[in-house]
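Colleague: Would you be able to build a 3D model of this:
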Amino acid sequence: MSKRLEGKIAVVTAAGQGIGRRTAERFAEEGAKVYASDLDRAKLEGLDALGITTEALDVTDKEAIRAYCERLPTPQVVFNCAGFVHHGTILECDEAAWDFSFDLNVKAMHRILSALLPRMIEAGGGSIVNMSSAASSIKAAPNRYVYMASKAAVVGLTRSIAVDFVGKGIRCNAICPGTIESPSLEGRIADLGKSVGGTDKAREMFVSRQPMGRLGTPDEIANLALYLASDESSFTTGTTQVIDGGWSL
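Modeller: The predicted structure follows:
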């Protein structure tokens, strides 16, 4: 191991499964002291074997975030991964769906960063990595109305933090994945399968739109997050890093 994050403290949300979990593991493997949270504490099981400190956290709860961040040491890396994919057009998006999507996909990042950013600046800076999506301001996807709106907002949030604090040692970048193998995707495949003749057909539909002929993996996204978290990307800020197998071409 090259220990690319040796000596760094990293905070990772939604670390119980998929991209969040694999990223927490990669950060720890590369020498970071990782503080990982998830709404479902049971999903965090096993991360402690890598020396990762875990805790249940509802990132839509302002007071819970405040208390959690007060207990953390000042991080050099923050990976905001929590998110939700709402399926449907504007016609299927009521007020509750809109509010929940923006609360989890955007405002949760605002809460975490509001609590940690002042301390990061005081300590000399750090790297913030936010999870957006290729289905945002990058690529239009059908039936993703509020998801696209919220993930485009993440891009704006990211660029705003990058430009406001570039002179204070803070770097902030967004990752925009395409279709990635994950428990979230499996849920969407199951839902789609009900209307298209089964999960095998639904999976084929997801794969067929990929120019590379396959889906991405959490490991591939985690490796990009690792690069953005490390000093190797020290001249990179305010970017939207598209990693979608050519889907947005």
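
Colleague: Only C-alpha atoms from now on, for both contacts and neighbour counts.
Modeller: OK.

Colleague: Grab the longest strand from the chain for me.
Modeller: Using DSSP state E, we find that the single longest strand of the chain is strand 170-177.

Colleague: one more to put side by side:
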Amino acid sequence: MAKRFDGRRVLIAGAAGALGSAAARAFAGEGASLFAADHDGAALEALAAELQFDAGRHAVTDVTDDKSVAACVAAAEVALGGIDILVNASGIAGPAGMMIDCALEDWDRLFAVNVRGTFLMCKHTIPAIRRAGGGAVVNYASSAGLAGDDSLGPYAATKGAVVLMTRSLALNHAPEGIRVNCVCPGSIDSPMLETCFDREAAHGGERDAIRARYLAGHPIGRFGLPREVAAAVLFLASDDAAFLAGVALPVDGAALA
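Modeller: Reported below is the predicted structural model:
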């Protein structure tokens, strides 16, 4: 039986993280050919072994560095014979606290990874998708990028930038048959979420109370799962979403409803 992504060639940045690896597993299960990129070489090797990537189909990549990204995309295009889909799952959460208390180096690092990294991956990969005859880009934003956040304001600012970057790219490239969308996850059960709890607790809060506050913000009554975000990513990348471009899709258990 044919699978949804048979014959599709997918480049995933941030592929070794909790959300990126969930997307990699989902695409692989649906028949896609994958090229995985991440800054964490050991985690990338583990993912490659799990999914049985060929040796030339993953690359340690610094998404903040133009030359590193260009080399990654060039390697992916050669290894896969072209690129049809880009998934930008790279991202960091940054410090907790009042926005104006954010150290400048933390601010710059957040924007380097979350915004510059997404931009560079799009800048270098969209021409490859154009050469392939069209396709799709799915960026990872956040529900915080749609509504703001009182304790993770700098992170929210970066994800708001990703949302508007996505919409602008959609306007640029929809006429070429390249659809650009983003997912906006709420609180997802992952190491990043646990880090958020830890960082807020370091400012004097009680960790269990912080967790309960996050949970109460999701009317569905639980945190999301990485595979649930992956399901949304695969939908946006698929032909089922052929008329969707410029969409910022919340995956947040009604948190923004």
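
Colleague: May I have the TM-score of the superposed chains?
Modeller: These two chains, once laid on top of each other, score a TM-score of 0.93 by TM-score structural alignment, normalised by the length of structure 1; 247 aligned residues with a CA RMSD of 1.6 Å.

Colleague: What ranges does structure 2 have for its strands?
Modeller: Listed from the start of the chain, structure 2 has strands (DSSP E) covering 9-13, 33-38, 58-60, 85-88, 135-140, 178-185, 248-251.

Colleague: Dump these to a markdown table, plus mean neighbour count.
Modeller: Formatted as a markdown table, these follow (neighbours: other CA atoms under 10 Å):
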| stretch | mean neighbour count |
| --- | --- |
| strand 9-13 | 28 |
| strand 33-38 | 26 |
| strand 58-60 | 23 |
| strand 85-88 | 27 |
| strand 135-140 | 27 |
| strand 178-185 | 27 |
| strand 248-251 | 23 |
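
Colleague: and these as JSON lines, adding distance to Gly153 of structure 2?
Modeller: Rendered in JSON lines, the data for the strands of structure 2 read as follows (distance: least, CA to CA, whole Å):
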{"stretch": "strand 9-13", "distance to Gly153 of structure 2": "24"}
{"stretch": "strand 33-38", "distance to Gly153 of structure 2": "25"}
{"stretch": "strand 58-60", "distance to Gly153 of structure 2": "29"}
{"stretch": "strand 85-88", "distance to Gly153 of structure 2": "21"}
{"stretch": "strand 135-140", "distance to Gly153 of structure 2": "17"}
{"stretch": "strand 178-185", "distance to Gly153 of structure 2": "15"}
{"stretch": "strand 248-251", "distance to Gly153 of structure 2": "18"}
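
Colleague: check contacts around Ala141 of structure 2.
Modeller: 159-160, 162-163, 182-185, 248 (CA atoms under 8 Å, 6 or more residues apart in numbering).

Colleague: cool, and Ser182 of structure 1?
Modeller: Contacts for Ser182 of structure 1 were tallied using CA under 8 Å, 6+ apart; they are 17-19, 217-218.

Colleague: Counterpart of it over in structure 2?
Modeller: Superposed on structure 2 with TM-score structural alignment, Ser182 of structure 1 falls opposite Ser190.

Colleague: What about Gly197 of structure 1, how many residues nearby?
Modeller: 10 (other CA atoms under 10 Å).

Colleague: Check Gly7 of structure 1 too.
Modeller: By the measure other CA under 10 Å, the count of residues near Gly7 of structure 1 is 12.

Colleague: Touching, it and Lys33? I think so.
Modeller: Yes. Proximity of Gly7 of structure 1 to Lys33 meets the contact threshold set by CA atoms under 8 Å, at 7.4 Å.

Colleague: just the contacts of Ser182 of structure 1 now: which is nearest Val196 of structure 1?
Modeller: Comparing the contacts of Ser182 of structure 1 against Val196 of structure 1 with CA to CA picks out Thr217 as the nearest, at 24.4 Å.

Colleague: That closest one touches Ile180, doesn't it?
Modeller: Yes. When contacts are counted by CA under 8 Å, Thr217 of structure 1 is listed as touching Ile180 (5.4 Å).

Colleague: These two: who's more crowded?
Modeller: Under the neighbour definition other CA under 10 Å, Thr217 of structure 1 and Ile180 were set side by side, and Ile180 has more, 23 against 17.

Colleague: Cheers, nothing more for now.
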